[in-house]
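Visitor: Mind folding the following:
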Amino acid sequence: MTTADQSPRVAVVGAAGWAGSRHARAFAKAGADVTHLVEKDERAASLAQELGAQMVPSVQELHSDDLDLVVVALPTTVQPAICADLLNRGFRVLTEKPVAADAEGAAIMAAASGAGSRLMVGYTLHHHPAVALLSQWVRDNDVIAVNVRSVAYKENIDSWRADPKEGGVAVVNGIHAIELVSSWFEGAPKVLATSASSSLYGSHVPEHVLSMLQFPSGVVFSLQSYWSPWQEPQGLNQGDWSLTIDVLAAGGRMVWSNESLHIWDRDGGHQEKNFAPSDLFLRQAEAALRFCAGEKPPVTFAQALRATEIADALRSTAAHGAREVRAP
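Guide: Prediction:
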């Protein structure tokens, strides 16, 4: 284990990918010692040289006594088996969201040793400074409806994103909002209706999803999530993801849009708060290092599993044209 004067030791699996490289640099910036990058070829060689890390071809080359955390940033269908193996071998793990693409993958994770105690799921929205304020406002108000628009800029939909097993945009991008909103309300939401389209890029997966759900409390949750070939002027993650969450309550309204937060009360009063652009990967890395030190992770396996179950219900509704499907 790390001593008091030793930096936490971190390995990154899938370091050559967009998310993996962001994780690796973020942990280094947060003060960790990124000791290993796991890649099957030389794609991460320059990053390994930059960080002073050793490249290894497989997670089997990693040993739990030498590491405090393993970060897994791979396609969703691949992650469950690798994370389960790492957990069963005693590692502490941060996995990219979602916890799985479907119920089968989630079952693999659920059966792993330590899934409830040594696993943190990387939902970056929880690390934005607006979320603590928004979440408290939701707890303090009688919410009627939540409306979300989540748009991720992509030049093309190819590689693993174009694999139908990955679930399309609702699982890859919309799941962020599904997880956050479902963390505010109890019970399994009913999926009232879902529409999906693949007309923007012509891939074999849903590229645009529009869905309406209702929680047992009566709160209605509408979600529009799509990949866009047009980059918007503002957004999270260095401008490639535009997110708006509009919460309507009996006593007022709160709208979080990228780096701004607006609050209206019933008598017409208005407050606005603007944030400096946040490196959500860096904030998440800092939280993960606290997780290594014993803190509870911001998103646990159980919380992430609930989001995956809701996304499964959305996919089922869109695929079969069913109505009023209740998430497990």
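Visitor: For the rest of this, base every contact and every neighbour count on C-alpha atoms.
Guide: Noted.
Visitor: Tell me where the stretch 201-328 of the chain has strands.
Guide: Ranges of strands in the stretch 201-328 of the chain, per DSSP state E, counting those that start in this stretch, are 208-214, 220-228, 241-249, 252-257, 260-265, 270-274, 325-326.
Visitor: quick one, which of these is nearest to Gly52?
Guide: The closest of the strands of the stretch 201-328 of the chain to Gly52 is strand 241-249. By CA to CA, the value is 30.5 Å.
Visitor: Could you list the buried residues of stretch 138-151?
Guide: 138, 143-151 (16 or more other CA atoms under 10 Å).
Visitor: same check, this time on stretch 216-228
Guide: The neighbour-count check on stretch 216-228 (16+ other CA under 10 Å) flags 219-228 as buried.
Visitor: of all those, which comes closest to Asp66?
Guide: Once CA to CA is applied, the member of the buried residues of stretch 216-228 that ends up nearest Asp66 is Trp227, at 39.4 Å.
Visitor: which ones are touching the closest one?
Guide: Trp227 makes contacts with 151-154, 169, 207-208, as judged by CA atoms under 8 Å, 6 or more residues apart in numbering.
Visitor: one more to line up against the first:
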Amino acid sequence: MVYLRPDLLWRHIMTPRVAVVGAAGWAGSRHARAFAAAGAKVAVLVERDERGLALAQELGAQLVPTTAELHPDDLDLAVVALPSTLQPVICADLLNRGFRVLTEKPVAADAEGAAVLAAASGVNDRLMVGYTLHQHPAAALVSQWIKNNNVIAVSVRSVAYKPKVDSWRADPKEGGVAVVNGIHAIELVSSWFDGTPKVLASSASNSLYGSPVPEHVVSTLEFPEGLVFSMQSYWSPWQEPQGLNQGDWSLTVDVLASDGRALWSNDSLHVWERDGGQYEKAFDPSDLFLRQAEAALKFCTGGIPEVTFAQALRATEIADAVLAAATSRARDVVSP
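Guide: The predicted model follows:
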């Protein structure tokens, strides 16, 4: 007799059926292929035009123009990968109709935009917010190290390669790089510590591309217990030799504690202890979309969302404060 591990049992019982909304976009296509690789049936792709036709044919999926054509009895999960200003209304409608939903981060472009989602049915248990850093194997190790140490400061550098900044990324309503990329660091760090941090200083610039949105943001925040969080996030026209998401994203998380230091840089982790001991660990490059798809398939069969609406909303509120402080400083600089 063959026995299956509990975490693989669901695959033996059923093949989860998934729909991807916004499948023709960069993130949407990554989601669709990741779910197929994870063993799901990508049953439906939602796109307003024919841009998703080739991917639909590749995956054997039906292509439909709107989410109105999705039915909860036919699907186990709806994945929403749209610009942040569009996602809340779509996700709220899907939740109110009984779907389980995985939405791309952030939960909204700002806290005001998240209000419609906050009132949706099942938002706290049927919505998973796609913050992929939680899926990296280093994240759990750093999280545990932080719990065991008296942390003084965390510094994050998050750089996303973009040959140009255009389309929805150049829409001021989307919030610029702090909301599109820096929000990863904001959410992850805020998940490690209690309380709402105070923004001590923040600045933003659009000098790299000249787009109408913040392209480079530097901010320093302080959590209630005195821990300082420094963040630098920017889009870069230069691709770095190593990084996450197949080299598109370079991430460094430097954690300083009274008894040691932990440095997570892309797919490596180096820890120094106060007594002189240290260790290093290298990870195989991770397809974070695939790891997230595997976690989402457990979620869609009744599991707990890795990142809840409440945690995602907290990160969005912090990002709002970072941008508000940067805007205020810009006014002070140009004021006579």
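Visitor: Which parts of the stretch 1-150 of structure 2 are strands?
Guide: Secondary structure of the stretch 1-150 of structure 2 (DSSP E, counting those that start in this stretch): strands at 17-21, 41-46, 62-64, 77-80, 101-104, 127-130.
Visitor: how about the first one, aligned to which bit of structure 1?
Guide: Going back to what we said before, that points to strand 17-21 of structure 2. The alignment of strand 17-21 of structure 2 onto structure 1 (TM-score structural alignment) covers residues 9-13.
Visitor: ok, now the fifth one?
Guide: Strand 101-104 of structure 2 falls opposite residues 93-96 of structure 1 when the two are matched by TM-score structural alignment.
Visitor: where's that stretch relative to the chain centroid, distance-wise?
Guide: The chain centroid and the centroid of stretch 93-96 of structure 1 are separated by 10 Å under CA atoms, centre = their mean, to the nearest Å.
Visitor: One more: stretch 164-184 of structure 2?
Guide: Using CA atoms, centre = their mean, the mean C-alpha position of stretch 164-184 of structure 2 is found 13 Å from that of the whole chain.
Visitor: Pull up the aligned stretch in structure 1 for it.
Guide: On the basis of TM-score structural alignment, stretch 164-184 of structure 2 is assigned to residues 156-176 in structure 1.
Visitor: Quick check: end-to-end length of the matching stretch?
Guide: With CA to CA, to the nearest Å as the measure, stretch 156-176 of structure 1 spans 21 Å from end to end.
Visitor: got the buried residues for that stretch?
Guide: 157, 161-163, 166-176.
Visitor: Let me know the closest of the residues you listed to Met55 of structure 1.
Guide: Nearest to Met55 of structure 1 out of those is Arg161 (CA to CA; 25.6 Å).
Visitor: Just to be sure, the closest one is in a strand?
Guide: No: remark: Arg161 of structure 1 does not belong to a strand; assigned using DSSP: H, G, I helix; E, B strand; the rest coil, it is helix.
Visitor: can you tell me how far the residue opposite Leu70 of structure 2 in structure 1 once aligned sits from Val13 of structure 1?
Guide: Leu70 of structure 2 maps onto Leu62 of structure 1 when the alignment is built from TM-score structural alignment. Distance of Leu62 of structure 1 to Val13 of structure 1, computed by CA to CA: 10 Å.
Visitor: and what of Lys190 of structure 1?
Guide: Separation of Lys190 of structure 1 from Val13 of structure 1 (CA to CA): 36 Å.
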